Structures are given as C-alpha cells and as structure tokens.
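Participant: Sequence first, predicted model second:
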Amino acid sequence: MTDAAPSAESQDHSIAEAVAGGFPAAVAELGKLVRIPSVSWPAFDAAHVAASADAVAELLRGTGVFDTVEVKRAQKAGFPDGELGHPAVLATRAARNGRPTVLLYAHHDVQPPGDEANWQTTPFEPTVVGDRLYGRGAADDKAGVVSHLAAIRALAETADPLELGLSVFIEGEEEHGSHSFVNFLEDNRDALAADVIVVADSDNWDTETPNLTVALRGACAFNLTVTTLGHASHSGMWGGAAPDAMLAAIKLLSTLWDENGSVAVSGLTHHDAPTPPFDEAELAASAAFVDGVRAIGTGSVLDRLWFQPSITVTGIDAPSIANASNTLVPSVTVRISMRVAPGQASDDARDALLAHLEANAPFGAQLSFSDIEGGDPFLVDTDGWAAQAAKQAMTDAWGKAPVEAGIGGSIPFIADLVRVFPDAQILVTGVEDPDTRAHSPNESLHLGVFRRAILTEALLLSRLNRNQA
C-alpha cells in the first residue's frame, strides 16, 4: 500500500510555513544587497554593479536548484565599439516531465541616492523603522530579486519532486535604460524561453491589497534644443526686439498643454477602459500636493494616470541664477518625457510630438532633437491561465482579491519580451506600495507587503510545479 499524495491544501500550508520560516533570512539578505551601491548610471563606480551581480549569483547558487548560474553581459544596442552593458545574472533549470517553465525577472541596479540631506536614514544602510525597511533599492528592485529567491527556496523545500522549469534573469541596468537588454535576450534566447514570465518590478494597491498590473504606459524621452541667436547679447541693448531662446522655449513648451493641463498634441491617443474609484483628494495626498494646488487634466483620476498620455519637462539646461548675467540667452536645452497611452506605438507618439514642436516653433526658432529614447506600452491578457493562477495565488496569500490596475509609469523592455517570446504569458507583479517612494529620497519597503509578495509567488510556483504546461 502506497502513501497518498499530499492534498493541494496540505501543500499550500507547507509552502506558507516555508515562507514564514525563511522570511528573516530573506530580510537579512535584502539588507546585504542594499548595502551594495549598485547605481548603474555612468557617473558612478561600475565595480559596485559588478559586486551586486556576483552577490546575487551566489545567492542563487546557494539554493541548489539551478543547473547553471552565470554572470553575463551583452553589447549595448546602438553604442559604438562593442560597449558592453552592466552584468546581469542568468540562472536556469530545465523542466521535467512536461511541467511548464517560468522566467522570473527583476533588476539589481538602483537609482542614484540624490541629496543625502533629504534622507532620514543613510541611503545604502538598510534601516528598519516601524514596519518598513529603508534604503536605496530596498524596494526597487532588490526586494524583487529577493522575493524570487525566497519563493524558490520555499518551493525547493516543499516540492517532492521539483519538476518545474525555472529561469531567473536579474538585469543590471534597468535604471539606466536597459541598453543591452535586447541583445541579452537574443544572445540567451533559448535559456530565457518560458511559458510564463513574471516581472517583479511594479507595485500594489495599498499595503493590504495586491495588484496585478494589467496596463503600462509607454515612454518617449528626448532633449530639445531651442536656438534663436548666434551668441549671447546684452539684454538692455537688444531685449524687446531680439527673440531670446528662453522666451521661445517657454512659448513653445506652453503649446503642449491646454488650459486644464491636458496634453494638447494632435495624434496622441487615449485608451478606453474602466478604472477603480480614486478621487482627487487621494491624488493630492499621494502625490504630496502643497496647499492650494489642484489637479490637472480631465476624466477620472486613474484614467489620467493610466490611460491618457502625459508630457513632462524633467530638466532644463540654461544659465543658473548664480550665473545670470544681463544677456539674451542664445540657446536652451530641455529634457522632455512623454508617457504614451496603452494601445499606441511609442514611435507613432514620438513622431506626433516632434511634428507638433516643429509646427509651433515661435519666431522662426531653430529646433534640434537628441538622445531620443522610447518604449512601447503594454496591455495584459487577463483571460490567460497564468493570469488566473496568479490572481488566485494573490487572493490566497493576501486574503484579498487583487486589483487589476494600470500603472502610469513605463517598463519599456516588456515590449521586447513580447516581441522575442510572443507565446509567453507575462505577469507584472511587485513589492512596492503607495508609500514606497521609489527613485526618491527615503525609499522604503513595507515588510508585510514583502512577505505576502513572497508567499504569492511561492504559491504560484508550487501550483505550477504540480501541473503540466
């Protein structure tokens, strides 16, 4: 007489116990990764990114699950002389007995800390305050890395046998444009091929309610240089007749929005989909409006954030106030960042915006464009079996059904995943919450969200380990 196979309920209970037992180690490992200042921007020491990749690889090897764990680099797309991107980590385990293969993605590089005077804790010293862990990368996205790691450990501890195929891709330059991402996919296409791709780089509705991200806006960014004069001239001698570049730039930029602050560029589209309730008072609190400021745009708040285009001037190169001589500025450069509504190709939106700027240049000002970047938006098919399984795992781990939410931000490389792996089902999950402040001073991770995110993924992997693809 043979022993009966454990029930699904019993296996889920075992997974939950394994996650709880491993959680202190997961927090400690996350802290060690946060201490590595793996900023991928050119002005920072690339050796720290390499050290971070090595640390992640060692953690993955320590699971004993993978057939191979490698630190790899790929050539940057569009860069001369074969310049390589920052190191990524690739771990693989072949599926057994017809089980599906799951690709788990996160990134180990982080944003610069910014002015440390604006931090309440030291940016690269993980610090627990209340129920939050503070530090650069504590949430975005080293918590994504460790959530994968902890879920895999729980799976390995409880699965008998472990037959699920696993690939783990931990990128090293997501915060600086993912310039080698496309070539990395092509170089490692076979190793990365999967039935399901889990991208752990998004957020949750709040600290008690999970998200399954179903829509992401695309992105386009570029430098715009406005030139009106061959050199600076005395503002008293020539002001009022000679058009300075600052005047031309201000007038030109003002044409991008209507009186409500909505984008006023012909050719940009709007995705039509329902949104959950979220009022302007919640917006004001979440986005830290100062007293007296009111919201911009029209339509529901979440429609504006998820499904409409937006345009932001994120930087201006012009004389500083300290260097402001009484001269007409001959040239001004601004950085323009546009978010593209789901359903429109980023290239089409970019072309519409450039055409608008060229058509509205005042006083015959000369325009030039440089450092153009872009990425397409993304819509999830929530009817797929993987999305249904993920939503059930979220419900069981959190005790609440997930919100199917859009995200105002962009993850441009997802369009590359769709192109290279068109048959894979892509799930966008995450460990962040509305108070995470990713990219900002005082970035933090809610430890309860972290634990539930790990349990969600562990339940999903355990259930897929019991099913054939």
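Facilitator: Nice, thanks for sending it over. Residues are numbered from 1 along each chain as shown.
Participant: Going by C-alpha atoms from here, please, whenever you check contacts or count neighbours.
Facilitator: Fine.
Participant: where do the helices sit along this structure?
Facilitator: Using DSSP state H, the helices of the chain run over 8-34, 46-61, 142-158, 181-187, 189-192, 235-238, 245-254, 280-286, 301-306, 346-359, 385-398, 413-420, 447-465.
Participant: what distance separates the longest one from the centre of its chain?
Facilitator: Relative to its chain's centre, helix 8-34 lies at 24 Å (C-alpha atoms, centre = their mean, to the nearest Å).
Participant: and what of the fourth one?
Facilitator: Centroid separation for helix 181-187 versus its chain: 18 Å, with C-alpha atoms, centre = their mean.
Participant: Going by neighbour count, list what's buried in it.
Facilitator: Buried positions in helix 181-187, judged by neighbour count with 16 or more other C-alpha atoms under 10 Å: 181, 182, 183, 184, 185.
Participant: List of residues touching that helix?
Facilitator: Contacting residues not belonging to helix 181-187 are listed as 73, 74, 75, 76, 77, 171, 192, 413, 416, 417, 420 [C-alpha atoms under 8 Å, 6 or more residues apart in numbering].
Participant: Second structure follows, compare the two:
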Amino acid sequence: MTDSQLPDTSSPTAPAEGALRNAVQHGLPAAIADLSNLVRIPSVAWDGFDHSHVQRSAEAVRALLEGLGVFDSVQISRAPLETGDMLGQPAVLATRAARNGKPTILLYAHHDVQPPGDDADWDTPPFEPTVLGDRLYGRGAADDKAGVMAHVASIRALTETLGSDFDLGLAVFIEGEEECGSLSFTNFLEQHREQLAADAIVVADSGNWDVETPALTVGLRGNVAFRLKISTLDHASHSGMFGGAVPDAMLVAVQLLSTLYDADGGNAVAGLTAHEQQTPEYPESQLRAETGLLDGVSPIGTGSILSRIWSKPSITVTGIDAPSVKNASNTLVPSVTVKLSARVAPGQSAASALQAIQSHLSTHVPYGAKLEISHVELGNPFLVDTSGWAVADAKDAMTEAWGKDVVEMGVGGSIPFIADLVEMFPKAQILVTGVEDPDSRAHAPNESLHLGVFHRAILTEALLLAKLNARA
C-alpha cells in the first residue's frame, strides 16, 4: 500500500499496550547483550581497515533478524558502487509482505561504525562494551548499532505480544557503509526497489533533545566535502634564502581559508543560503556543556545558537596534509592539501553550494596560486513533511513511551541518503528517529548510549508498530 490517506484506526487497546511495555521491559537485558555482541565487532568500512569485520557484522545482524521468525526473506546483499565495477559493503535486507490491507513500514539503520581513533583517548576499550553508571560505552554503541537493536528488540516485543501472525508489512534495511559515504546506496535502492517499497520509513540514526525528552528530527543540513590542493612552487626552496619574496603554499592556505569566515566566525561565502525557522530555547551554557567549549572561548556566528547549527551554512577545515612540526625543515612548502567539510542549510542543493564555494576560492586565492579540487562528496539537505498520519502516530508513540511531549528538532549533521529515499519512494512518509542524546559523542572517543534512552526508543518503536498494525 502507498496511500497516505489511510484512516486512523491506529490506537492499540490498553491491554495490548501494557503487554508491549512488559515485553520491552523483560527483553531489555537480551537487547543490551545482543547490542554488546555487535559492538565487539570492529565493523569499520573505511579504506585501510579489515573489511572482513564488516562482513562478520552483517552476518551477526542477519542472524538476529532470522531469529525473530517473522520474515519471508532475510539476505545479505551488495550493490555496485556508483563508479567502477566494485561492490559496496554488505547490507542486510529482511522483508515480510503486508496482509489484509495493512501498511508496510521500512526500518533503516547501519551496522558499520566510525574508526575508533587513538585508543589512548578512550576511557574504556573502544570495541569492548562497558557499562558505567547508566551508559554503555563503545564504538557503535549509539551510532548506529543501537539503532539496529532498537528495530530488532521492538519487533521481538511486538511478536511476543501479538504472535508472529500479525498483518503489518515489514522491511528492514541495515546498511554497511553509511559512515564512509553510502557509495552503493542508490544502486542498492534500485536493485531492491520492490522489496524496499513502504508506506512509512523509519531512519533510526538521529538523536533526542535530552535523556528525558524525545525528539523527531524534521530538518537536516546537507553536506559538501572535498580536498583542496594549493600549490605555488614545483619544488621546495630554502626559506632563509627566498622567504619574503616567494609565497609558499602554507601562506596561501592560511590567507585563503581565512576568507571563508566573517568577523564573527560565520559564513562569508556569497551564494550559501540560510533557512528561516523558529528554534527552541538553547542557552550558551548548554552549548558549552555539550561541546566542551573551553572557558574564555566564545561561540561563533550570529542569531540563535540552534539556528546556527540547524539552518545556516557552515564550513570546517577537517584536515591538513603538510609537513609535521617534528619533520619541519627550513623550506618553503610547495603544496598543501586541505579537506573542507561544508554543511548546507535546508532549501539549497549541495551542487549549488559547491559551486558557490568553488567560485569563492577561485576569486579570493592570493598571488595567483594554483588550486585543484578532488574527491568531491555531495549530500542534499532535507525537510520532513510533518503533516502525515505516520508522523502523528510516531509522535503519539513517543509521548506514550517517554511521558513527555515530542520536540521537533533540526540536526546540524547530515544524512544525505534520506534525499535518495525520498526520490526513490516519493509517497513514503519519512520518520527520522534515534537513540542518541547530547552526551552520546557519536564519532568521538568515549561514544556511549544512555540505557534509559535505549529502553524508551525500543518502546516507542514497538508502540508505533502496534499502531500501524492496527491501521486499516
């Protein structure tokens, strides 16, 4: 079914809701244990890492889905990369056909994780799940193996409550390369279009307002990333002999990169646009607490803090290839390569943002230095249509599970493939949920999952599935 006007008959009976709550509560230890087993697998899909772990992670996810006993098919699949003849990383796809006119819901998460970085920066081993207080620490504990387990545990609870003969259609898509760019994502959608078609899509890869307040993500910034090589010389020269007459690449890099920012540290690139929206109250003290901003260091940008994060563009220099301090010699550097990561506000395409940044760089480069752009990555921003029945059901389920009203929030980060989902399945309603909170530190050392949030996220999804199963 793809009718967005399904009548509202979605409220499960009180006994069913109570049984679901009990099932989720009783199943929580098993869900945490299964999550811990997934965290132990270092499933980093980046180049330079052992990809056999990604395969092993996919096999573990497949076993979990097969163990639910409700799917018509569970498979591991790879799709071709967007360029070349190679295949992408293994994804897991499970499907169950809807019956008796019920809707189908697609549940998405990803089982690959970010690299751990330096183990010395972690308080616990990154791939040894460790419970400290009310948090589970480990790489992928929050982003996004907890999303995987929220899907698994909610279906377990639904099956325990209703039996395996319910009518709701299910598709579960657990990607294996989200953290390295989802390079085969579009081809995967095309390859499995019929199996993935759904009335509603839950993307469990976002966060919540705090550990006590649920959130539905309704806006995501897009992204533009690329490498910029800056060159001024065809070989290194003695800085004492020629410094002061010859511009080296480091000088150009410092001057050129500084032009990207205005006096407040905000965007200075003409052609990058902002999106006007109201934002909840978010004091500077909260920003400092959640980011570790040092005393005496001021925030950047203008306007409300959340508007700077959710609905304005930003540019970050995320890496520089240049001589290290340890290996520095007294020479003029002939070339420097930097990686730029820009966030694109909703309402602007990533392609037009890239064009604006390229135009700015070529216009402002000093001394006639040579610029070369490569390794371009683009992801469009997204705004959720909140008028559909699936959004209403999801917000009701969140309120019931958390006991608090839902915050509609934007996210400064990007989930570019959502735009691909919308393009492929334009009639499907998109629900962006998640298990993270402001202290989860996804992508950073000491990533963690709040176990209370995990519990409520599972209960939310179980209640949502029950509501959708009750729809006609």
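Facilitator: Noted; the coordinates are in hand. Source: prediction; values computed, not measured.
Participant: Could you save the contacts of helix 181-187 of the first structure as JSON lines and add columns showing neighbour count and distance to residue 427 of the first structure?
Facilitator: JSON lines is the format used below for those (neighbours: other C-alpha atoms under 10 Å; distance: C-alpha to C-alpha, whole Å):
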{"residue": "73", "neighbour count": "20", "distance to residue 427 of the first structure": "25"}
{"residue": "74", "neighbour count": "22", "distance to residue 427 of the first structure": "25"}
{"residue": "75", "neighbour count": "20", "distance to residue 427 of the first structure": "27"}
{"residue": "76", "neighbour count": "20", "distance to residue 427 of the first structure": "26"}
{"residue": "77", "neighbour count": "17", "distance to residue 427 of the first structure": "26"}
{"residue": "171", "neighbour count": "26", "distance to residue 427 of the first structure": "17"}
{"residue": "192", "neighbour count": "26", "distance to residue 427 of the first structure": "15"}
{"residue": "413", "neighbour count": "21", "distance to residue 427 of the first structure": "13"}
{"residue": "416", "neighbour count": "15", "distance to residue 427 of the first structure": "14"}
{"residue": "417", "neighbour count": "18", "distance to residue 427 of the first structure": "11"}
{"residue": "420", "neighbour count": "16", "distance to residue 427 of the first structure": "16"}
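Participant: tell me, stretch 58-70 of the first structure lands on which residues of the second structure?
Facilitator: Mapping stretch 58-70 of the first structure onto the second structure (TM-score structural alignment) gives residues 63-75.
Participant: May I see the buried residues of the matching stretch?
Facilitator: Buried, per 16+ other C-alpha under 10 Å, within stretch 63-75 of the second structure: 64, 65, 66, 70, 71, 74, 75.
Participant: Next: stretch 119-139 of the first structure.
Facilitator: For stretch 119-139 of the first structure, using 16+ other C-alpha under 10 Å, the buried residues are 119, 121-128, 132-139.
Participant: The second structure: matching residues for that stretch?
Facilitator: So stretch 119-139 of the first structure sits over residues 122-142 in the second structure, by TM-score structural alignment.
Participant: out of the helices of the first structure, nearest to residue 270 of the first structure?
Facilitator: Closest to residue 270 of the first structure of the helices of the first structure, according to C-alpha to C-alpha: helix 301-306, at 9.0 Å.
Participant: which part of the second structure lines up with stretch 441-449 of the first structure?
Facilitator: Going by TM-score structural alignment: stretch 441-449 of the first structure matches residues 445-453.
Participant: Looking at the contacts of helix 181-187 of the first structure, which is nearest residue 426 of the first structure?
Facilitator: Once C-alpha to C-alpha is applied, the member of those that ends up nearest residue 426 of the first structure is residue 417, at 8.4 Å.
Participant: show me what contacts the aligned residue in the second structure for that closest one?
Facilitator: Aligned by TM-score structural alignment, residue 417 of the first structure pairs with residue 421 of the second structure. Under the criterion of C-alpha under 8 Å, 6+ apart, the contact list for residue 421 of the second structure reads residue 189.
Participant: Quick check, residue 434 of the second structure in contact with residue 209.
Facilitator: No. Counting by C-alpha atoms under 8 Å, residue 434 of the second structure does not reach residue 209; the two are 10.5 Å apart.
Participant: show me where the stretch 51-200 of the first structure has strands.
Facilitator: For the stretch 51-200 of the first structure, the strands defined by DSSP state E, counting those that start in this stretch cover 68-72, 88-93, 101-107, 127-129, 132-134, 165-171, 196-203.
Participant: and the ones you listed as CSV, adding distance to residue 351 of the first structure?
Facilitator: What follows is these, written out as CSV (distance: least, C-alpha to C-alpha, whole Å):
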stretch, distance to residue 351 of the first structure
strand 68-72, 35
strand 88-93, 33
strand 101-107, 30
strand 127-129, 45
strand 132-134, 41
strand 165-171, 30
strand 196-203, 28
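Participant: Which one of these lies nearest to residue 311 of the first structure?
Facilitator: strand 196-203 (21.3 Å).
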